[in-house]
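Enquirer: Give me a 3D structure for the following:
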Amino acid sequence: MKVITRFAPSPTGNLHIGSIRTALYSWLFARHYNGKFILRIEDTDLSRIDLMAVDSILNGLKWLGLNWDEKPFFQTKRLSRYKEVINLMLEKEDAYICVCSSEKLLEIKNKQIKLGYKPRYPGICRNLKIKKDKLNKNYVIRFKNPLFGQVIFQDQIRGEIIFQNTELDDFIIQRSNGMPTYNFCVVIDDADMKITHIIRGEDHINNTPRQINVFKSLGFKIPIYAHLSMIFDESKQKFSKRKHAVNILEYCQNGFLPEALLNYIVRLGWSHGNQEIFSKNEMIKLFNLKSINKSASIINTKKLLWINKYYINNLSLDTLTQLIYEYMTKQKINITNGPDLKSLIILFQGRHATLKDMMESFRYFYEESNFFNSNIEQKYNVIENCVTLEMFYEKINNLFDWEDKYISMIINDISKETSVQKKDINMLLRISITGSLYTPSISSIIYLIGKQKVLLRIRKAINYIKMHKA
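Expert: Coordinates of the predicted model:
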């Protein structure tokens, strides 16, 4: 049997991490068995379709490297196929026309709830054998669900699951506007595309018996199911498309590496011993459904940052330089107006968890900013510090050999001459030149920024203090 899996999102919003996990697990399972991974866009609910979400799905999967086989399939381009099967089901009397009004159905539902019953369609039109050509009012088409027996399936994660057919009602397979519904389309698609394994979230468990009954009605082979447990956010709230639908490309924009994100997501429910870091090839080789945990997973942003930092720190210098170059260029930072990026990467090595953090640390080498933060001003931007800054300006201006060690010597000399501790001078220079409280060696920073820029920034700081603190 050739393994064929699918990822079938509805384009009603951006994909959240739970959706990406479903895509990743389906992709890994197919690649592990040298099978096929199919991307299918379930877009029959026209009232909720978001065309931007389609682009988000396609571009997000491409960025993560989760390549699909064949073209992406769109359900709206398969409407003639669905209509063909619905007509066949009507002929076989496995489906029927329902003319119950929405008002009548709401009245029935309210009565059932009042009596403590589970709301379900009571089959009013089930045996009326209404013909379409004799109708002059709206109607829907319902699947004729078996009245007796059980639906039993062996979930690859949860074991045997049993539903009584009496718990299920005759669900709608075609809406009054003529569009087929999810629980019907998904069966036809899975059958036509020869899907062997369906990996999806546990919120689909209740859909499974309905879909299996349609499979049986049409004589199609039933796929193997694996339902993944939920993912909760850090406050232990269930992930939802409405609340947590962060476009996956925002992770790219925030400086995460696709390999790191995949490594993090794969561990949200699956494990291989105590191993934390997996290359994509290792994931493909080791992934299996038996190692998926039944328990819910909880998002841990610190863990994601740790993994991303690991991947950044293990990139080659040339690769990381190219990545940060592309990242900063997209942010319209002029890289030619400052030091070589490789020098900065070496100087700041091991400090950053994301490319965005790295860019923010590098920004002051290339751009002028307002460095006088009000919280910092109170301690360091005081008139007494002008003496230190003036001395530093004069000595730097007269420095002939522009080298890190000579800059460091100047700072030492000023400390001796003024009896100001070196650490205080370093902080004063750090704030005046970079606007940051935290940098590597300030002498190295000054060296890489360059003499002319440093002189301009020191003069700017002196003028600012004299103007506002005098």
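
Enquirer: C-alpha from now on. contacts and neighbour counts both.
Expert: Fine.

Enquirer: can you pull out the helices in the stretch 351-470 of the chain?
Expert: Along the stretch 351-470 of the chain, counting by DSSP state H, counting those that start in this stretch, helices occupy 355-366, 374-380, 385-397, 404-418, 422-434, 442-449, 451-469.

Enquirer: Another sequence for comparison is provided below:
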Amino acid sequence: MPDRPVRTRIAPSPTGMMHIGTARTALFNWLYARHTGGKFLMRIEDTDRERSTEEAVQVIFDGLKWLGLEADEEPVFQFVRADRHREAVDDLLARGAAYRDYMTPEELEAERELARAEGRVVRSPWRDASPNDAPDRPFVVRLKAPQDGETLVQDAVKGEVRFQNSHLDDLILLRTDGTPTYNLAVVVDDHDMGITHVIRGDDHLNNAARQTLIYQGLGWDVPVWAHLPLIHGPDGAKLSKRHGAQSVTDFEAMGYLPETMRNYLAKLGWGHGDDEIFSDEQAIAWFDIVDVVSAPARLDWAKLNHLNNHYIRQAEPVRLAGLVEKVLASRDWPLEAGDIAVIERTIPFVRDGAKTIPELADAVVFALKRRPLELPEKAQAAMTEEMLARLSRLREALGALPHWDVRDLEAAIRAFAEREGVGIGKFGPQLRAVLSGGAPAPDLAGAMVALTREESLGRLDDALSRPA
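Expert: As a prediction, the model looks like this:
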């Protein structure tokens, strides 16, 4: 194409969910536009009126917004541009690059059977007929594709892909009711939006040949093609419901962060040396569409979880607390005033082991339990008179601490064990049960800092005052 600013686009159809493959396509378009100083645009291909509801469109907007991939200009809606699509067909007819096909359904079926028997594509007898011979009956408009030679698709990912023109039929541009077909609408919309690079899934590669012919028929510059490999499941099969998550909404609901998904999706089919973790700024600086590999990428849950844990550890506790609050609300956990502050205070002590936001929610539950806590059966059985006496002495030692921080608490627990002449294992499990009520909790000192002095000592007092 002429040397002009890069303009990429994502053009999803509103089908009720936003597939993770579409999300990666959006990411690659966004990265390339940012890398080149260009613009990232959006088109909603809403010609399927039955499925193209406002709710389905909103799913796309919400998914891209969550991922942080919002477009640089207002979205284009394909359906309302039908008049422009028909205008382009008139231009093709005037140029002799298209023709009206008056075959009846019965004639078309007979031609299809003959074409199958002869091992060729369908060719209409109206292809070279004079317009003066046109009958008064419904017609479709077809592209007059070349019958000899080949069509070359120069693909930035796959290299040169050659299509024999003898294998390309005269595709329909307008149906009998005057509605435009997909391949026509895509070409006209991309041209009018000034799209310079069409970056999309390689399930569209065959369309590239037909769309190239439409561009050429209209005398327009053909954009740079770049067809991305599909995303497969861990077993190498095309990603489907049996692999777990398919849509952006699924991954959000499972507790993955948007920065995790941007980092991880960038690694599915593209990479920068051995770098596994990188910022958006680094990805933008490094990304080039020609570096995308042509082989399908496999979803790796272990790598995704590892990456999400990294970003959970990097995120601000106040942000994570808001996400945890939503998870707990979805579980009907009775949150009270002040609980968000408890969650925020607890997160730094528990997030190192959390791979997802629901796991992080599980890890903070111990701090939200209401007094008096009910001890697990095993812990209750271990509360002998000797154990209660020891915990009472420990409570006295802890209550005398001038500072309530991890370092001083760890030192106090070690010193207490030495004075008692036992290992921490002789009372640590019971202390943990008293503090957490049997819920997962961090190390003893971290749990007590998260709970605060007042709450920690209060839980100890409850356990010591409980009848043996």
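
Enquirer: ok, back up a step: take the helices of the stretch 351-470 of the first structure and write them to JSON lines, including distance to I97 of the first structure and mean neighbour count.
Expert: Formatted as JSON lines, the helices of the stretch 351-470 of the first structure follow (distance: least, C-alpha to C-alpha, whole Å; neighbours: other C-alpha atoms under 10 Å):
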{"stretch": "helix 355-366", "distance to I97 of the first structure": "57", "mean neighbour count": "18"}
{"stretch": "helix 374-380", "distance to I97 of the first structure": "71", "mean neighbour count": "12"}
{"stretch": "helix 385-397", "distance to I97 of the first structure": "86", "mean neighbour count": "17"}
{"stretch": "helix 404-418", "distance to I97 of the first structure": "84", "mean neighbour count": "16"}
{"stretch": "helix 422-434", "distance to I97 of the first structure": "73", "mean neighbour count": "20"}
{"stretch": "helix 442-449", "distance to I97 of the first structure": "76", "mean neighbour count": "20"}
{"stretch": "helix 451-469", "distance to I97 of the first structure": "79", "mean neighbour count": "16"}
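
Enquirer: Let's have those helices in TSV, adding distance to D190 of the first structure.
Expert: As requested, these are arranged in TSV below (distance: least, C-alpha to C-alpha, whole Å):
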stretch	distance to D190 of the first structure
helix 355-366	40
helix 374-380	60
helix 385-397	72
helix 404-418	66
helix 422-434	58
helix 442-449	59
helix 451-469	64
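
Enquirer: Can you say which of those helices is nearest to H244 of the first structure?
Expert: helix 355-366 (21.3 Å; C-alpha to C-alpha).

Enquirer: And that closest one against the second structure, how far off on average?
Expert: Taking mean C-alpha distance after the TM-score superposition for the first structure, the mean distance separating helix 355-366 of the first structure from the aligned residues in the second structure is 2.0 Å.

Enquirer: residues in the second structure matched by that helix, start to end?
Expert: The aligned range for helix 355-366 of the first structure in the second structure is 357-368, by TM-score structural alignment.

Enquirer: and the matching stretch, how far from the chain's centre?
Expert: Here stretch 357-368 of the second structure is found 24 Å from its chain centre; the criterion is C-alpha atoms, centre = their mean, to the nearest Å.

Enquirer: residues making contact with it?
Expert: With C-alpha atoms under 8 Å, 6 or more residues apart in numbering as the test, stretch 357-368 of the second structure has contacts from 254-256, 320, 323-325, 327-328, 339, 342-343, 346-347, 350-351, 354, 435-441, 447, 450-451.

Enquirer: Show me just the buried residues among those residues.
Expert: The neighbour count (16 or more other C-alpha atoms under 10 Å) marks 255-256, 320, 323-325, 327-328, 342-343, 346-347, 350-351, 354, 435-441, 447, 450-451 as buried among the contacts of stretch 357-368 of the second structure.

Enquirer: Go through those and flag which are in strands.
Expert: Taking DSSP state E, every one of those sits outside strands.

Enquirer: Now for the alignment partner in the second structure of G65 of the first structure: which residues touch it?
Expert: Under the alignment by TM-score structural alignment, G65 of the first structure pairs with G68 in the second structure. By C-alpha under 8 Å, 6+ apart, the residues touching G68 of the second structure are P258.

Enquirer: Next: the one 3 residues further on.
Expert: By C-alpha under 8 Å, 6+ apart, the contact set of A71 of the second structure is K39, F40, L41, M42.

Enquirer: 10 Å instead?
Expert: Contact analysis of A71 of the second structure by C-alpha atoms under 10 Å, 6 or more residues apart in numbering lists 8-10, 26, 30, 39-43, 61, 64-65.

Enquirer: Same question for L69 of the second structure.
Expert: So L69 of the second structure contacts A23, A26, L27, N29, W30, L31, F40, L41, F61, G63, P258, R262 (C-alpha under 10 Å, 6+ apart).

Enquirer: same thing but at 8 Å, please
Expert: Listed by C-alpha under 8 Å, 6+ apart, the contact set of L69 of the second structure reads A26, L27, W30.

Enquirer: Could you do H227 of the first structure as well?
Expert: Applying C-alpha under 8 Å, 6+ apart, we find H227 of the first structure in contact with D155, Q156, I157, R158, I199, R200, G201, E202, H204, I205.

Enquirer: Secondary structure element holding it?
Expert: Using DSSP states H and E, H227 of the first structure maps to strand 224-228.

Enquirer: From A260 of the first structure, how far out is the closest residue to Y264 of the first structure other than its chain neighbours?
Expert: In space, Y264 of the first structure comes closest to L304 once its chain neighbours are excluded; the distance is 6.0 Å by C-alpha to C-alpha, 6 or more residues apart in numbering. Per C-alpha to C-alpha, to the nearest Å, L304 of the first structure is found 8 Å from A260 of the first structure.

Enquirer: Please apply the same query to I396 of the first structure.
Expert: The spacing between I396 of the first structure and A260 of the first structure, counted by C-alpha to C-alpha, is 43 Å.

Enquirer: Mind checking which of the contacts of A71 of the second structure land in helices?
Expert: Among the contacts of A71 of the second structure, the members found in helices (DSSP state H) are A26, W30, F61, L64, K65.

Enquirer: Quick one: buried ones out of these?
Expert: For those, buried by 16+ other C-alpha under 10 Å: A26, W30, F61, L64.

Enquirer: helix, strand or coil for the spatially closest residue to the last one that is not a sequence neighbour?
Expert: Closest residue to L64 of the second structure in three dimensions, ignoring its sequence neighbours and counting by C-alpha to C-alpha, 6+ apart: E70, at 5.9 Å. In terms of secondary structure, E70 of the second structure is coil; the call rests on DSSP: H, G, I helix; E, B strand; the rest coil.
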